[in-house]
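>>> got a structure for you, letters missing:
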């Protein structure tokens, strides 16, 4: 019996702190609820800030890629225009050549080169 009594006393001793741990005051529950709400709010704010920053960086990189594409397009267009400009300069030089002008004058207009050239000095 003595052994039984010690065991039952021991159970009562162990049961008391458990009851105290389980039982929380209304004030403690409110504090825990406030802490949980504060933590939840902070997590939501952190998530919102992270999301906004991610969207900002994605949009920024998209704009940069778009501008790079436009720049490459303009470079290609400039190269094409420079090539066309060079071709036109060569065509102008060909059209201005004295040999070509002489050939057109003789063949198409029927002009001939004179045998003698006379120069007049009219400067006084």
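Happy to help now that I have it. The structure presented is a predicted model; accordingly, all values stated were derived computationally and were not measured. Numbering: from 1, shown residues only.
>>> For the rest of this, base every contact and every neighbour count on C-alpha atoms.
Noted.
>>> How is the most centrally placed residue in the chain assigned, secondary-structure-wise?
Nearest to the geometric centre of the chain sits residue 61, at 2.2 Å (Cα atoms, centre = their mean). Here residue 61 is helix, with the state taken from DSSP: H, G, I helix; E, B strand; the rest coil.
>>> And for residue 111?
coil.
>>> Need the nearest residue in space to it, chain neighbours excluded.
Spatially, and ignoring its direct neighbours in sequence, residue 111 is nearest to residue 105 (5.5 Å; Cα to Cα, 6 or more residues apart in numbering).
>>> Now for the one you found, how many residues are close by?
Using other Cα atoms under 10 Å, residue 105 has 14 neighbouring residues.
>>> From residue 96, how far out is it?
13 Å (Cα to Cα, to the nearest Å).
>>> on that earlier part again, surely the residue nearest to residue 111 touches residue 98?
No. At 10.4 Å, residue 105 does not count as touching residue 98 under the criterion of Cα atoms under 8 Å.
>>> ok, structure two:
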């Protein structure tokens, strides 16, 4: 008879590969919040610097414009002063008086120069002296005026 040998068969089973469980990394919300705050702060600082520099530039342009207006006003003021000086000139006034108003310049001008000034009461002799000098000056002026009329 046949003896049957027991044969051993080894069965190889594939072992399943060990399952590596990778857990999702946990979200670090604290770090994300800090990064977001830093980015927002940097953006605000950049905006502040931009707005400030724009204000400085605008002020510079305004300053240049005001200086130009000041120079223009000073030139206009100088022209007006020159025009005032021209209008006040004695030659212009004399020409207007002669041409438009028909005035004439007198040929001779007489001035009485009194050496005595009247202050308070004068002595009687001083009053007589003053009076006689005035009357003699008037008589001389009258005779000279008559002489000019006859000529």
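Sure thing, it's come through. None of the values given here were measured: they were computed from a predicted structure.
>>> how near is residue 59 of the second structure to residue 53 of the second structure?
In terms of Cα to Cα, residue 59 of the second structure sits 10 Å off from residue 53 of the second structure.
>>> so where is stretch 106-117 of the first structure in the second structure?
Against the second structure, the aligned range for stretch 106-117 of the first structure is residues 98-109 (TM-score structural alignment).
>>> distance between the matching stretch and the chain's centre?
Relative to its parent chain, stretch 98-109 of the second structure has a centroid offset of 49 Å by Cα atoms, centre = their mean, to the nearest Å.
>>> Could you do stretch 144-151 of the second structure as well?
For stretch 144-151 of the second structure - counting by Cα atoms, centre = their mean - the centre lies 65 Å from the chain centre.
>>> helix/strand/coil for residue 109 of the second structure?
Residue 109 of the second structure - assigned by three-state DSSP - is coil.
>>> no wait, residue 95 of the second structure
Residue 95 of the second structure is classified as helix under three-state DSSP.
>>> How many residues are close by it?
Number of residues near residue 95 of the second structure (other Cα under 10 Å) recorded here: 13.
>>> cool, and the one 4 residues further on?
Neighbouring residues of residue 99 of the second structure were enumerated by other Cα under 10 Å; the total is 11.
>>> Distance of it relative to residue 88 of the second structure?
From residue 99 of the second structure to residue 88 of the second structure the distance is 17 Å (Cα to Cα).
>>> next one: residue 70 of the second structure
Relative to residue 88 of the second structure, and taking Cα to Cα, residue 70 of the second structure is found at 27 Å.
>>> and stretch 43-52 of the second structure, which stretch of the first structure?
Using TM-score structural alignment, stretch 43-52 of the second structure corresponds to residues 51-60 of the first structure.
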